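1. need coordinates for the following:
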Amino acid sequence: MGQLDNKVALVTGATTGIGLASAKRLAVEGAHVFVTGRRKPELDAAVAEIRTAAGDRVTGVASDVSKHDDLDALFAAIEQFGRGLDIVHANAGGGELAALEEITPQMLDHTFGINVAGTVFTVQKALPLLNAGATIVLTGSTSATDGTPNFSVYAATKAAIRSFGRTWAAELAQRGIRVNTIVPGPTNTPGLAQLAPTPEDAPGLLGMIASGVPLGRLGEPDEIANAVLFLASSQSSFMTGGEIFVDGGVRQI
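-> Next up is the predicted model:
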């Protein structure tokens, strides 16, 4: 018996990193997990990896959360599955480094389109399918509360996510739906490595970031996924509107 037997979950941005680890963890615990990603080859590889770990409890849907037509197709597929939704992990997101003078309208629109609008409309379009007692997990970031130079656009989107989590928790409480935010610290994902100017620079960047973590290392996606499972399961039944920091002490010490 798993913690999530007979549950149906959605994890967006699940082709790599935290999203993939979370989707796999939820599936291993018994949920049937719908996973999304923008690039079909990477999505197919993620689905294959989850199947290896958890059997056939996974459905991949190529989808870009910043595109309404894609979201409509995604939720049509979930509705056709016929069991509603018990867990939504709105995880899709990304960002890039840019100093204030380097920010362009295109950069702003792109990052807010995925991280903010994508999260809003993922959750909004999920509402009609949410079963009683459903849980929503948002992916935040420690950058929402610090002042990392050259990362202001991404940080602003994650500050918005934190605000959404509080407000939506209040709005949805009468339906018995809980909303919480997972706040990863620096995590060993392809997305973090891609912040380096070149692939050759990535090890140096990751080492520098790790040196600023009190535990002296980067987090691993599986460690974040363990906390996502807690928020997605009945183990966190008296928790809503909150945050769980899985950050190696970055914001705590």
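2. switch to C-alpha atoms for all contacts and neighbour counts from now on
-> OK.
3. which parts of the stretch 151-253 of the chain are strands?
-> Taking DSSP state E, counting those that start in this stretch as the test, the strands found in the stretch 151-253 of the chain are 178-184, 243-246.
4. Proceed likewise with the subsequent sequence, for comparison:
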Amino acid sequence: MGKYEGKKVVITGGSTGFGLVTARLLVDEGARVLITGRGQDALDAAAERLGGNAVAVRSDAGELAEIDALADRVKAEFGTVDALFANAGINGFAPFEETGEELFDQLMAINAKGPYFTVQKLAPLLAEGSGVVFTTSVVNVLGIPALSAYAAGKAAVRSMTRSLARELLPRKVRVNAVSPGPIDSGILLKSMPREAAEQMKAGMAAENPMGRVGRPEEVARAVLFLAFEATFTTGAELAVDGGGSQI
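-> The predicted structure is shown next:
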């Protein structure tokens, strides 16, 4: 019997990156997993990799109507949920002076509004003792150029981690956040040319106290710890960043 046998888990943004890796670890240990993503091709590929214990649902984390539809689908598939990983998000690089309203609104819609309402709509389905895990980022405590709007959205998620942890206590639901630093998740390749992404990754490794970037599996293991093992922890943020935000 697997470690997560019989557990039912929802992962938004689960078709790529450490969302997909988290889903893989869960499925390998017996869980049933519902993943979401915006791209159908990536979802189809993820579903094929994960096998029969996974359900892949196209859903835009920035659209409230689609979050409502997702909650209905989760209820139909699972009934109740043992863990929710509110992970869907996008990156966005622009100097402060060049950040326009469209980019700002898109980042806030998907990175802040999306996780907030995802938890709100799925909260009635969370089983007693379940865990919610948000994805924040070390940029919510570090002043990094060209990431001001992205950082603001992630700081909002850090704040709602505390607020929702308090509000969901009566339901015996824990709410925590994982805060990745430089992780080789492939997200840079989605927002810039390969050569620029590789240069940025090399620069982040050189600046990191551990001298490298992290692996998606390292984030996934932290997520599973917060979701299932950290039973006396709520409102916390766990940095997975090679010490970059801590030392």
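5. TM-score of the superposed pair?
-> For this chain pair, the superposition-based TM-score is 0.96 by TM-score structural alignment, normalised by the length of the second structure; 247 aligned residues with a CA RMSD of 1.2 Å.
6. need the contact list for the alignment partner in the second structure of residue 95 of the first structure.
-> Using TM-score structural alignment as the criterion, residue 95 of the first structure maps onto residue 91 of the second structure. By CA atoms under 8 Å, 6 or more residues apart in numbering, the contact list for residue 91 of the second structure reads 107, 150, 187, 188, 191.
7. now with 10 Å?
-> If you count contacts by CA atoms under 10 Å, 6 or more residues apart in numbering, residue 91 of the second structure has them with 106, 107, 110, 111, 147, 149, 150, 151, 187, 188, 190, 191.
8. drop anything exposed from these.
-> Neighbour-count burial (16 or more other CA atoms under 10 Å) is assigned, among the contacts of residue 91 of the second structure, to 106, 107, 110, 111, 147, 149, 150, 151, 188.
9. so which of those are in helices?
-> Restricting these to those inside helices, with DSSP state H as the criterion, leaves 106, 107, 149, 150, 151, 188.
10. the first one maps to what in the first structure?
-> The equivalent of residue 106 of the second structure in the first structure is residue 110 (alignment by TM-score structural alignment).
11. ok, now the third one?
-> Taking TM-score structural alignment for the superposition, residue 149 of the second structure sits opposite residue 153 in the first structure.
12. I'd say that match and residue 111 touch.
-> Yes. Contact status for residue 153 of the first structure versus residue 111: in contact at 7.3 Å, counting by CA atoms under 10 Å.
13. what sits in contact with each of these two?
-> Taking CA under 10 Å, 6+ apart as the contact rule, the neighbours common to residue 153 of the first structure and residue 111 are 95, 96.
14. mind reading off the mean deviation between stretch 66-77 of the second structure and the first structure?
-> If you overlay the two and look at stretch 66-77 of the second structure, the average distance to its match in the first structure is 1.4 Å (mean CA distance after the TM-score superposition for the first structure).
15. so where is the longest strand along the first structure in the second structure?
-> If you go by DSSP state E, the first structure has its longest strand at strand 130-139. Across the second structure, the stretch matching strand 130-139 of the first structure (TM-score structural alignment) is residues 126-135.
16. okay, which residue is most central for the second structure?
-> With distances taken as CA atoms, centre = their mean, the residue of the second structure nearest its centroid is residue 87 (1.8 Å).
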